[in-house]
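Chemist: prediction below, plus the sequence it came from.
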Amino acid sequence: MYGPLPAAALHERISEFAENAPERLAFVVAGPDGTCDQQTFAELRDDSIALAALFADSGLGPGEVLVVAIRNHISYLSLVFGAWRARVPVLLLSPGLGGTERDQLAALVAAELGRPVFVDSAPHPRYDTFVVGAGRTPTFVPGPAPANAPVPADPPTPAPADLTPADPPAPSPGDPAAGADETPYLFLTSGGATGLPKVMPYQLRFTGRSETPYSKSGLRSGTHTRTPGSATRLICGNLFHTGNFAPSLHVLLTGSTVITMSRFDPELLCQLLRRHDVYSLGITPLHMMQVLTMPGLDPEPFAGLTRVTHGAAPCPRWVKQGWIDLVGADRLFEIYYSSELGGSSQPVIVSGVDWLRRPGTVGQPAGARVLDAEGRDVPPGTIGEVYFPQTYGRAHGYVGDRALRTAATVPGHVSVADLGWLDEDGYLFIADRMSDVLDIDGHRVLPSVVEEVIGRHPAVADVAVAGTAAEDGATVLYALVQLLPGADLGEDDVLDLCRGSLAAHEVPTLVRFTTAIPRTEEGKMRRSVIGASAPTGPGGEPGA
């Protein structure tokens, strides 16, 4: 059984590498101009110890949560390990989250977990903040004191966290103690595609172990032989995202290097691949698209990659095929997984080889069930709600009053509210989020089905379909289309394409074109935002 790893086991592993290979690179962050900040394992250990002391001196301690809300920065991992040394849980938050939503999340954290203390690029107006600048040491800026609050007495000086470790050693796989739960020390947020991001406790069950459910799911290591410490991984996205942070920790705790960028740039990616011996690349479909549309794309920098993984959002077929052509079908892997499952279920992984045999599949999940509204298994090819078994422990779900969906007919399984279907051989295809399903003239419409049809056209780079309100208040379909550079396609062409493949109620009422579909930096799209942006008023149709 893969039990949760204690926080002490994580920073103690870093200390081991710092002692045995102090000059080995642990973390590299490339700036927009290509200059790189670098951190060795010895520096990562020393910086985290120094930050643990800074946190203690600033009064950060039990009953508080360190909310890390910065872009990729050379101090990012030191802040996390420093908080764990100081016995303070960490919540990773998107730096792009707006002020109102950030305040709502802060209120949830305060009510459910403890007083939030932010790490940010500027002081928070209501909470204590460690402000991060160009250097590695943040500046502590106290938040405003509540009106008429008594002046607190000076607290006793705590002992340095690094000198008084009390956490148990890391349990080994198979150890009965490995299944014991402990107080969560890491919290992550969902991508926010369906609204305000949800907060989830996250247990690191597989991190740093040689055999994991990922390898059992078919995520092979390729044919290249690597020496210890040489399995460098380049992460294209922000570290707050589960699909970036968890693999980064795994790479670090196996003694290898993590490379990332403060902001993604396809040309910078190519520069980094030329400079470093990169073993694996983690990328999102949005970033994959930006690479494929580079003028004069040179495949040479990608030739040395052993593994490329992508996730975080659905991947258009032309993008998937383009990357299969770029790196090879046997080196490209799509990972379908949800942070909500908290490491409780085996990830669903599909190689490019298997995808070519079944275009659109996300893989062959072990033990997954697809159920109808009454909790009955649906026949192959029929869309239903997808449920996953909790194979490696309990899924923690969400912080607050929300819970993962369960079905009485499949005890031990949970759902993250995705719709999909299994084929005759048990391969899973994802249809849509339940929250995105629309009612159009009394018919159930899945926007992803419409997007799939429009996205097949060779002129289309990206597409988003959402519901918007007509003058009479009814919901109608709105399609926002992004064309490939130099492509030519009109509204009538899109409508004719839809009429030729879809039912009448699935044909958009309104089609507009854009230079870029609004997505987060991780490629996630809020259909509610797309629908709200539909043109309205005279001549704009369909709104009033």
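Modeler: Great, that's in hand.

Chemist: all contacts plus neighbour counts: C-alpha atoms, from now on.
Modeler: Fine.

Chemist: which residues touch Cys315?
Modeler: Going by C-alpha atoms under 8 Å, 6 or more residues apart in numbering, Cys315 touches Pro285.

Chemist: hmm, try it at 10 Å
Modeler: By C-alpha atoms under 10 Å, 6 or more residues apart in numbering, the contact set of Cys315 is 284-286, 288-289, 321, 334, 360, 362, 462, 523.

Chemist: then this one, side by side with the first:
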Amino acid sequence: MYLTQFLHRAVQHDPRRALTVFGERTRTVAESADRVARFAAALRSLGVRPGDRVGILALNSDRYHEFLLAVPWAGGVVNPVNVRWSVPEVAYSLVDCRTDILLVDDTFAGAAAELRRHVPNLATVIFCGDGPTPEGALSFEDLVAAHEPVEDAHRADDELYGIFYTGGTTGRPKGVMLTHRNIVTSAMGGLATLPVVSRGGRLLHAAPMFHLADIAAWSMGLLAGSTHVIVPAFSPALVVEAIVKHDATDALLVPTMIQLLVDSPQAADADLGALRGVLYGASPISEALLRRARERLPSAAFTQSYGMTELSPIATLLSPADHDDPVLARSAGRAVAHAEIRIVDPAGVEVPRGVVGEIAVRGDHVMRGYWNKPEETAAALRDGWMHTGDGGYMDERGYVYIADRIKDMIITGGENVYSIEVENALAKHPAVAQCAVIGLPDPDWGERVHAVVVLAQGASATPDELRDFCRADIAGYKIPRSITFAGALPISAAGKVLKRELRQQYRQEGN
């Protein structure tokens, strides 16, 4: 199995089909393949040898797509860098896996000089933007033009495709090692389970392409014969324009993006009927938001994905039809074709159906391990199973219900409280735009349930009003004992609420 095979197949089947659309630039399958082979030749001329890491720090673009194929074509390993990180955080990842070549675009070209100071091994910077090439950098386009195409190195099977650094929501980022077999298994298994990407459709990339969720959609799109419609970064205006102008049929969006889109004035005034499918995941979605999204995008079938970087990343899918069942709609779906899932206790023993435990996953999509972290790898991969750190339970039909990150579970007065349940109750209130629930130290209860609430524009509510509202849905011990109103929640580039930051902030403030 090798990821570049998807491109070879496309060249053989339909070379004149539009493969990428970025702004006013459209490139066919044949053009894209030629550029990939030429840039791979350039990377080899710059010293890339089998297994060498090549990084990219850039917003989404058609050149990002070419990078994801050209690096393995050259024999290398991709290292897509989180665009939300500070320079020291970026430097850490580059040093950690010894990335000697880094691509930057217009947005991040200014950081290159500082990165060189922090990363002694950074030998080459390649500019992949549309502006003037900065001093000391090589031009992506010049490299493509100056080199003849080379044969594909055909890195395959258990050879590394990429090192993907975790978002750091639970500590310092770890480099997740994913092989070609991992990525291809996830793409094929995802499409075999549900048609989450339309055959021959137009797949919109608004989520960051460094993140494995979008890379999963991208790889399924390559397999399904999609045209990749790419915008630099998410904004409601850009997403609406892409759907209307380019007839985007499918999109991967995280819940925070869905909320911003469906509540935007641009979406209210536009015909979004071309959009036939929305794949969402990365963080839980509230029942209230899902209802609004389905009302605003009535032509789109919604599919939920649960997974993580270490699983390449898909473990379960919840079908569009399952969204019509109010009970199943609260689940994350069932195991995809390539995954085996069980719920286990701390000793790794499977628990009965309906009992909360840790979600464990097995299959050919499970990571090789964490880069240079054998102890962390051994803790996560036990007896062939990836222990996710997520709490959940499984019903009699195999549907998985996510309870919480095990580290995020709140124990108050000896009772377990799962934040997702409380967040779902709060989110139903019409004044609540966003919310996050965390545990804070409490002298009487050990921990207390604390909610951080962002109110909808022009709305108002009091803590007592919100607590009273929750009583209709959840038990008294789950109701937030304290509530803070905030202007915004800290969100990672992947769309996840950074609860670690919230806990640190409110513990320091003594709330």
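Modeler: Okay, I see it. Every value quoted in this text rests on a predicted model; they were computed, and no experiment measured them.

Chemist: care to give me the TM-score?
Modeler: The TM-score (TM-score structural alignment, normalised by the length of the second structure) is 0.83; 486 aligned residues with a C-alpha RMSD of 3.6 Å.

Chemist: strands along the stretch 201-350 of the second structure, start to end?
Modeler: Counting by DSSP state E, counting those that start in this stretch, residue ranges of the strands within the stretch 201-350 of the second structure are 202-205, 227-230, 250-253, 277-280, 301-307, 314-318, 334-335, 340-344.

Chemist: and the first one, how far from the chain's centre?
Modeler: Just to be clear, that refers to strand 202-205 of the second structure. 15 Å (C-alpha atoms, centre = their mean, to the nearest Å).

Chemist: against the first structure, where does that strand fall?
Modeler: With TM-score structural alignment applied, strand 202-205 of the second structure matches the range 232-235 in the first structure.

Chemist: buried sites along stretch 302-311 of the first structure?
Modeler: By 16 or more other C-alpha atoms under 10 Å, the buried positions in stretch 302-311 of the first structure come out as 302, 305-311.

Chemist: for these, give me JSON lines that also has distance to Arg71 of the first structure.
Modeler: JSON lines is the format used below for those (distance: C-alpha to C-alpha, whole Å):
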{"residue": "Phe302", "distance to Arg71 of the first structure": "25"}
{"residue": "Leu305", "distance to Arg71 of the first structure": "26"}
{"residue": "Thr306", "distance to Arg71 of the first structure": "27"}
{"residue": "Arg307", "distance to Arg71 of the first structure": "25"}
{"residue": "Val308", "distance to Arg71 of the first structure": "23"}
{"residue": "Thr309", "distance to Arg71 of the first structure": "21"}
{"residue": "His310", "distance to Arg71 of the first structure": "20"}
{"residue": "Gly311", "distance to Arg71 of the first structure": "20"}
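
Chemist: ok, those vs Gly192 of the first structure, which is closest?
Modeler: Gly311 (15.3 Å; C-alpha to C-alpha).

Chemist: the closest one maps to what in the second structure?
Modeler: Checking TM-score structural alignment: Gly311 of the first structure goes with Gly281.

Chemist: so that match touches Leu252, yeah?
Modeler: Yes - at 8.2 Å, Gly281 of the second structure counts as touching Leu252 under the criterion of C-alpha atoms under 10 Å.

Chemist: list residues touching both of those two?
Modeler: 213, 303-304.

Chemist: what subset of the residues you listed is buried?
Modeler: Buried residues within these, defined by neighbour count using 16+ other C-alpha under 10 Å: 213, 303-304.

Chemist: quick one: which of those residues is nearest Ala267 of the second structure?
Modeler: Thr303 (20.2 Å).

Chemist: the first structure: which residue goes with that closest one?
Modeler: When the first structure is aligned by TM-score structural alignment, Thr303 of the second structure is paired with Phe333.

Chemist: surely its match meets Pro347?
Modeler: No - judged on C-alpha under 10 Å, Phe333 of the first structure makes no contact with Pro347 at a distance of 11.9 Å.

Chemist: picking up where we left off before, deepest of the strands of the stretch 201-350 of the second structure, which one?
Modeler: strand 202-205 (a mean of 30; mean count of other C-alpha atoms under 10 Å).
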